[in-house]
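Engineer: got a predicted structure plus its sequence, pasted below:
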Amino acid sequence: MIDTVIFDIGKVLMGYSWEKYLHSIVGEDKIAYATLEQAIFLSPCWEEHDKGLMTEEEELWDFISNAPDYEPEIRAVYENLGQCTWPYDYADAWVKELKDKGLKVYALSNWPKHIYDQRRHVMTFLDQMDGCDMSYRTHSNKPDPEAFTGLFEHFGIDPEKAVFIDDNADNIEAAKKLGLHAIRFASYEQAKEELNQLL
């Protein structure tokens, strides 16, 4: 019997896209756009920063080292990186619906502290949850098994009684190997229907 639902956040409960935000910094300069995209969002640094092992200044220099000639622009992008994320309209109601059914609800997500601090105030769905593990606190990113087992240990979760919802295929496979029921998120309607079939 399922008694727990574990959500990823990015692209599941919150939207994530850098295109519009990056254009707000560089306008229609295609070279600057492509350079900053590679230096920041598509850089291996991006996921590494999720682990919360660097200061903000160290993170900045990590990005700047990828395109030193664009230091002012990289600093401008980094200042308000939280603008790349926004809550989905259904997030609060979905979590509330699950809580009203008597389920435990948690979040397990890869987030850097810099962005989390900027966007926590709009992540109101977290206030209804029973707990969350953010990678910057645990220093472990999905799909690393430690990210999952850490959550189990923190909150006493039995993976065989839990459903994990994430948009990332690698994370879904890692979850299944640890005994979790898993739903790969493609849309709210699809994921909700698959979840309801398990409950």
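Structural biologist: Sure, I can see it. Residues are numbered from 1 along each chain as shown.
Engineer: C-alpha only now, for contacts and for neighbours.
Structural biologist: Noted.
Engineer: gap between the spatially closest residue to R137 that is not a sequence neighbour and N110?
Structural biologist: Of all residues not flanking R137 in the chain, G52 sits nearest, at 6.5 Å (C-alpha to C-alpha, 6 or more residues apart in numbering). As judged by C-alpha to C-alpha, to the nearest Å, G52 and N110 stand 10 Å apart.
Engineer: wait, doesn't L151 sit right on I157?
Structural biologist: Yes - applying C-alpha atoms under 8 Å, one finds L151 in contact with I157, separated by 7.4 Å.
Engineer: next up, a structure to set beside the first:
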Amino acid sequence: MYKSIIFDLGGVMVDFDPKAYLVDRLCNAAIEEQVYDLTFGSEEWQQLDAGLVSRFNGNSSMLKKAKAAGREFEVQGVLDDWLHILRPRRRMQELVQRLKNHGYSVYYLSNIPQDVLELFQTRGILDNFDGGVASCEVHINKPDPRIYQALLDKYSLRASECVFIDDNLANVQAAFALGFAGIQMKENVGTLVRSLATCNVTLR
């Protein structure tokens, strides 16, 4: 019997599709790929998620590499502007509250930099959760098994009693390997609710 539902944040609770954002912004496939590799897909971005560098130092390093690649203008624009793509999904917030109303515990487990975590806290995006673990706090990113274990340990949870939801298949597979039930968020809330029902997590 599942008792706890665990949600990723970006791409699940909040819109986050950097590749689509770059398509809209740059309208050039080759440049989009290059800028993605210099920003969202970069080592610095991973370090920011893990809380190993500050936003200032991470951005400075990305810009240095972008300048060497002749893409400083484009990367500077992305770093100045990208936060606006993080739009809360109201229906997901409603789902979290419905799950709580039906007696489930709800947590988040997210790869997220410190400044974005603080932004979400300020905006109230995390208010309905019973708790969670952010990568920047434990200095470990998904799909490293240790971050899943950190959540289990922090709240005395059993993986076999948890359902984990993430838009990234590798993260779902890592959770499954540890004994979680795993659901990849692909489309909309209705599809997710049907997937939860296959785990006998019902909202009726």
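Structural biologist: Thanks, I have it. The model shown is predicted, which means the values in this text are computed figures rather than measured ones.
Engineer: TM-score for these two?
Structural biologist: The TM-score (TM-score structural alignment, normalised by the length of the first structure) is 0.86; 197 aligned residues with a C-alpha RMSD of 2.4 Å.
Engineer: neighbour-wise, which of G52 and N110 of the first structure wins?
Structural biologist: Counted by other C-alpha atoms under 10 Å, G52 of the first structure and N110 do not tie: N110 has more neighbours, with 28 against 23.
Engineer: now the more buried one. Nearest residue, chain neighbours left out?
Structural biologist: S135 (4.8 Å).
Engineer: residues in contact with that neighbour?
Structural biologist: D50, K51, G52, L108, S109, N110, W111, P112, N141, A147 (C-alpha atoms under 8 Å, 6 or more residues apart in numbering).
Engineer: let me know how buried the fifth one is, in neighbour terms.
Structural biologist: Translated: S109 of the first structure. Neighbours of S109 of the first structure (other C-alpha under 10 Å): 22.
Engineer: mind listing what it touches?
Structural biologist: Contacts were defined as C-alpha under 8 Å, 6+ apart; by that measure S109 of the first structure touches F7, D8, I9, G10, D133, M134, S135, N141, K142.
Engineer: need the counterpart of it in the second structure.
Structural biologist: Under the alignment by TM-score structural alignment, S109 of the first structure pairs with S110 in the second structure.
Engineer: and the gap between that match and E161 of the second structure?
Structural biologist: 19 Å.
Engineer: before we move on, what about K64 of the second structure?
Structural biologist: For K64 of the second structure, the distance to E161 of the second structure equals 46 Å [C-alpha to C-alpha].
Engineer: and if you look at N59 of the second structure?
Structural biologist: Using C-alpha to C-alpha, N59 of the second structure is found at 40 Å from E161 of the second structure.
Engineer: how big is the offset of stretch 90-97 of the second structure relative to the first structure?
Structural biologist: On superposition with the first structure, the mean distance recorded for stretch 90-97 of the second structure (mean C-alpha distance after the TM-score superposition for the first structure) is 1.0 Å.
Engineer: show me what that stretch is in contact with.
Structural biologist: With contact meaning C-alpha under 8 Å, 6+ apart, stretch 90-97 of the second structure is reached by V12, M13, V106, I125, N128, F129, V189.
Engineer: list the contacts of the residue nearest to R137 of the first structure.
Structural biologist: Counted by C-alpha under 8 Å, 6+ apart, G52 of the first structure has contacts P112, K113, S135, Y136, R137, H139.
Engineer: rerun at 10 Å
Structural biologist: Going by C-alpha atoms under 10 Å, 6 or more residues apart in numbering, G52 of the first structure touches 59, 110-114, 134-141.
Engineer: if you rank those residues by neighbours, which is first?
Structural biologist: Neighbours here mean other C-alpha under 10 Å. Within the contacts of G52 of the first structure, the largest count is held by N110, at 28 neighbours.
Engineer: hang on, that one packs against D166?
Structural biologist: No - at 11.2 Å, N110 of the first structure does not count as touching D166 under the criterion of C-alpha atoms under 10 Å.
Engineer: list residues touching both of the two?
Structural biologist: Residues touching both N110 of the first structure and D166 (C-alpha under 10 Å, 6+ apart) are D8, I9, G10.
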